[in-house]
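Visitor: Compute the structure for the input listed below.
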Amino acid sequence: YASTLATSQSSISLNILMYVNAVGKSHIQFAEKLIDLLNVNGHKVDVIIGVLNSYVTLEGSYGARKLVAVKFPGESPWGAVAEHLKNPFVELSDWVRLKPDTNKFMETCHQMCDLLLASTDVAELMSSNTYDLALLGAYDFCPFALAYHHKISPVVSYTPTPAHFFQQYHAGLPELPLYDNVLFDTRHADYSIFATRFYETLRTFKERWMFYIACESANAKMRAHFGDNFPDVRELVMNASFDFTNSHPLLEEPRPISHRLRYIGGIGLPKARPLSKDINNILDLSKKGSIIFSLGTQIEPDKITEDLRRVFVRTFKRFPEYNFLWKFDGKTQFNATNIFNLEWLPQTDLLYDSRVVAFISHMGLNPFTEAAYAGVPVIAIPLFGDQIVCSCSTMRDAPLHSARPS
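Guide: A predicted model of the protein is given here:
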């Protein structure tokens, strides 16, 4: 029944515990969509949020019945060293990522686990309610161990990204190093086929080693906290009933799958609504159509240097027959009649408007999915994470969504 919880009306109202890894704002937004859909279908959702990224701000309860947010007392270890968050336009070499000390994310998850174990709010929430299901972010072992300790089952893992190593490995699926890299894809780079495969093989070994270290660390932590008989955390993850992945099979690389892996890409995708009068007026001004430009929620205006802004402005001014709707700050003057600086864009509504002829995007998973469903041509500017893989998939799958729905 787990695969239909969020998509169909049910006469059964379940109590669900959800753990959210707050890695980025888009991860919170995806979790909020799941919570909304579960609420609509009559289920009650309590949420624990582990704020791994200090740059993520939490707003409200996100529709949860009860919410516990666990934060680092200062800046998170990952946010303090995550260069891609501080300087998103500085390219990091693929080979640098192979260094053993480059992955602070797992270390941050490890320290977050200490905070979760020490939190009386987390312990009270998990022990004072009888839950029918645990829906857990698939980034580390800690939430699975806590669910086991508090006797919450069945367990379903989910990820706001395409399926990655953590889910595939614990589902017992074969590894295909050249195709399984969700976060960093080297096939766009100017490498030979041999060099690419060699790199991806090394990366796979590094990931295995990192997860082995993380697993042994989690085992030691749980046994110190709950006793020596606590089971291996790998077994707990392997016993998950389903793995939800925020992707669509037509938009992913071919890969081995099993009954555990359920594609839910596009779930909660909002329907297009009528545009405001101001936006309609902008779209009507263009001779050949309008182009929307957005680099996502993690790229604040101050991360785009003045020199880079000038490059974008000069480029857009060379196409006066098109209007550019740029999600920026709503204040900066660009001194161009065809560039409209907007603090917020109704992105979904715009993508389904026939006057919008292209989308310039960082190609995070959300805009990738929205553009694919809307059938809008994309100019990709990937910066980090799964944006690179989504951009490669956009080029590969272009024939699949080149025709817009009528």
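
Visitor: Please make it C-alpha for all contacts and neighbour counts, starting now.
Guide: Fine.

Visitor: List the contacts of residue 169.
Guide: residue 175 (C-alpha atoms under 8 Å, 6 or more residues apart in numbering).

Visitor: So for the helix or strand it falls within, what gets flagged as buried?
Guide: Secondary structure assignment for residue 169, by DSSP states H and E: helix 165-170. For helix 165-170, burial by neighbour count (16 or more other C-alpha atoms under 10 Å) applies to 165-168, 170.

Visitor: Output these in CSV, with distance to residue 240 appended to each entry.
Guide: Listed next are these as CSV, based on distance: C-alpha to C-alpha, whole Å:
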residue, distance to residue 240
165, 15
166, 12
167, 10
168, 12
170, 9
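
Visitor: All the helices of the stretch 251-400 of the chain, in order from the start?
Guide: Per DSSP state H, counting those that start in this stretch, the stretch 251-400 of the chain carries helices over the ranges 277-285, 306-317, 347-351, 365-374, 387-396.

Visitor: export these to TSV and tack on mean neighbour count?
Guide: As requested, the helices of the stretch 251-400 of the chain are exported to TSV (neighbours: other C-alpha atoms under 10 Å):
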stretch	mean neighbour count
helix 277-285	14
helix 306-317	13
helix 347-351	20
helix 365-374	22
helix 387-396	21
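
Visitor: Now the second one, please; I'll put the structures next to each other:
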Amino acid sequence: MKVISLLVFAFLFVKISESSRILFVFPSPSKSHLIVVKGLSTTLAERGHDVTVVSPFPLDKPMKNYRDINVEIPQDEMEKFNTYVINNPKPNMFKLMPALFSILFKMSDNMFESEEFKKVLDEEKFDLVIIGMFFNNYLLGIGDHFKCPTMILSVTGTMTMLNVLVGNPLAVTSVQHSFFESGNMGTFSSRVANFLLHGSDYGFIALCDYLFKDRYNQYFPSDRYISYEEAKKNISMILVNTHFSQTYIRPFVPAMVEVGGLQIKPTPDKLPEKLEKWLDEASQHGVIFFSLGSNAKTSFLPTYKIEILLKVFSQLKQRVIMKWESDELEGKPNNVLISKWLPQDDILAHPNVRMFISHCGLGSVVEARYHGVPVVSMPLGIDQIKNAENIVNEGWSVKVDFKNLNEKDLFDAIKEILNDPRYNSKAKTLSVLYRDRPTSAREIASYWVEYVIRHRGAPHIRYPGTDLNFWQYNSIDVILFLLIIAYVLFKIFIVVMKMLMSKIFKQKKKSKTN
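Guide: Okay, the predicted model is just below:
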């Protein structure tokens, strides 16, 4: 009897601990985006799952249960794109978006033309596909190819294009649009502007769908795969890189879960010896960390802006760690350490870091918030402008106009944060709020990934609103119907009243005649 019990227990243990095969697909040119993705993919591999990641950025060191499939980036186009962004803090979106789409389309073509990825499509099976969502709805047919559930991981937070996929309410009267520049939603004019911005999203989505549908049909022919419209509805869950303490409070359906901070490691990695020594020896005045993100190259800045940065840094008592993509930097002050690549999260975790000068990408803002480091904001454009505005309004950042960068403004901003303890205090307070959660972002995300696998796509959490079109979802057809009914009833009322008045008038006239 004991032997049978042990065999049953062993069988159940094997079934419970059985690993799943998970495919991450993220042909994005942004390394910072992939850092967020890897926060989840590596955690799942550590939990025993068989993980395959399709991206341009493989792991630095091989890992058990983890396989990378490389996707080539069109380097020439990417460099032109980054140069344009870094030199145009408020870029022309009619130039920017076509250039970005061209890069993304070419990367997807490179992925499907890759012999290694073709082999995966032809020979392998997966229990779950996770798409790193970045203007690439045309990849949603991959889940149908493997006949398995599809999840989305959004590294950029929530936006209308994502909300409509799972029926997440837009709440236009109370939730600010990502491009809404004012923090005050109480005035009528603000609500009108917010409403129009949300409404314009539908036009942008329609344009994207027009472009994406053709590409989807190219990758997933209609005779073998579900339609583009069906693929958009075939999403089990969306994980978004936000936390309620960092953004405006908004409602969520069960199929959209916040997992902000995926890229943050539970314990920081040991820093390279040179970098660690530079930080450890700066206990008296501390260190300022300067980085414009993984995409923008500081070495591409105009010469006069580089000179401004170096001149300001040379006047500081603090040491400076600066991301610089070349081996040499002419005119570099002695208090500046340069490096082509820097472990941002690990640096911000060091207790001697006093300040972060950042472009305010979402990942950078999240890491600064988590570690309680005040920020000098130098947004380069797109979502970064809004991110910078948010943290300035929260009281732990000072913004510098990067387009019109000058020595005085930068120096004053740095000194204001260094000399006013309120910035550091506010950053520490927000850090406590951000960290206060039942478990880590990686554990939360891993739980929901395994939940979707366990329940074969978790169709029971699917919101019925995803089956409704724009007119139905917003009850526009119902409102029009009721208006028509009201109009008809009003017309009937008018006719009846005219008849009654006419009859009454005739009776009065008749009585007078008599």
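
Visitor: and the helices of the stretch 251-400 of the first structure as TSV, adding distance to residue 81 of the first structure?
Guide: Shown next, in TSV, are these (distance: least, C-alpha to C-alpha, whole Å):
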stretch	distance to residue 81 of the first structure
helix 277-285	39
helix 306-317	23
helix 347-351	31
helix 365-374	23
helix 387-396	20
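
Visitor: Tell me the counterpart of residue 361 of the first structure in the second structure.
Guide: Under the alignment defined by TM-score structural alignment, residue 361 of the first structure is paired with residue 358 of the second structure.

Visitor: In which helix or strand does residue 195 of the second structure reside?
Guide: Residue 195 of the second structure belongs to helix 188-219, assigned by DSSP H and E.

Visitor: For that helix, what is the distance to the chain centroid?
Guide: Taking C-alpha atoms, centre = their mean, to the nearest Å, one finds helix 188-219 of the second structure lying 17 Å from the centre of the chain it belongs to.

Visitor: Pull out the buried residues from it.
Guide: 190-191, 193-195, 197-198, 205, 208-209, 212-213, 215-217, 219.

Visitor: how close does residue 124 of the second structure sit to residue 452 of the second structure?
Guide: 20 Å (C-alpha to C-alpha, to the nearest Å).

Visitor: Confirm for me that residue 242 of the first structure is in contact with residue 155.
Guide: Yes. Using C-alpha atoms under 8 Å, residue 242 of the first structure is in contact with residue 155, at 7.5 Å.

Visitor: I'd guess residue 17 of the first structure is in a strand, am I close?
Guide: Yes. Counting by DSSP: H, G, I helix; E, B strand; the rest coil, residue 17 of the first structure is located in a strand.

Visitor: Quick one: closest of the helices of the stretch 251-400 of the first structure to residue 46 of the first structure.
Guide: When these are compared by C-alpha to C-alpha, helix 365-374 sits nearest residue 46 of the first structure, at 24.3 Å.

Visitor: hmm, back to that, residue 37 of the first structure is nearest to which of the helices of the stretch 251-400 of the first structure?
Guide: Of all those, helix 365-374 comes closest under C-alpha to C-alpha, at 17.0 Å.

Visitor: which residues sit against that closest one?
Guide: With C-alpha under 8 Å, 6+ apart as the criterion, helix 365-374 of the first structure contacts 26, 161, 247, 265-266, 269, 348, 351-352, 359, 361, 377-378, 386-387, 390-391, 394, 401, 404-405.

Visitor: picking that back up, out of the buried residues of helix 188-219 of the second structure, which one sits closest to residue 112 of the second structure?
Guide: Using C-alpha to C-alpha, the buried residues of helix 188-219 of the second structure come closest to residue 112 of the second structure at residue 219, 8.0 Å.

Visitor: Which of the buried residues of helix 165-170 of the first structure sits closest to residue 44 of the first structure?
Guide: Among the buried residues of helix 165-170 of the first structure, and counting by C-alpha to C-alpha, the member closest to residue 44 of the first structure is residue 167, at 25.5 Å.

Visitor: mind listing what the counterpart of residue 175 of the first structure in the second structure touches?
Guide: Residue correspondence to the second structure (TM-score structural alignment): residue 175 of the first structure is matched to residue 170. Taking C-alpha under 8 Å, 6+ apart, we find residue 170 of the second structure in contact with 160, 163, 198.

Visitor: Help me confirm that residue 170 of the second structure is found in a helix?
Guide: No. Assigned with three-state DSSP, residue 170 of the second structure falls outside any helix and is coil.

Visitor: Can you give me the distance of the closest residue to residue 239 of the first structure other than its chain neighbours to residue 283 of the first structure?
Guide: Among residues not flanking residue 239 of the first structure along the chain, residue 155 sits closest, at 7.8 Å (C-alpha to C-alpha, 6 or more residues apart in numbering). Applying C-alpha to C-alpha, the value for residue 155 of the first structure to residue 283 of the first structure is 47 Å.

Visitor: Residue 400 of the first structure too?
Guide: In this view, residue 400 of the first structure and residue 283 of the first structure are 26 Å apart by C-alpha to C-alpha.

Visitor: sorry, back to before: of all the contacts of residue 170 of the second structure, which comes closest to residue 24 of the second structure?
Guide: Nearest member of the contacts of residue 170 of the second structure to residue 24 of the second structure, counting by C-alpha to C-alpha, is residue 163, at 20.8 Å.

Visitor: Is that closest one in contact with residue 157, as I believe?
Guide: No. Between residue 163 of the second structure and residue 157 there is no contact under C-alpha under 8 Å: 10.4 Å.

Visitor: Could I get the contacting residues of the most far-flung residue of the first structure relative to its centre?
Guide: The C-alpha centroid of the first structure is most remote from residue 287, which lies 36.0 Å away (C-alpha atoms, centre = their mean). Contacts here follow C-alpha under 8 Å, 6+ apart; on that basis residue 287 of the first structure touches 321-322.

Visitor: rewinding a little: the helix holding residue 195 of the second structure - contacts with which helices or strands?
Guide: helix 160-166, helix 228-233 (3 or more C-alpha pairs under 8 Å, 6 or more residues apart in numbering; DSSP states H and E).
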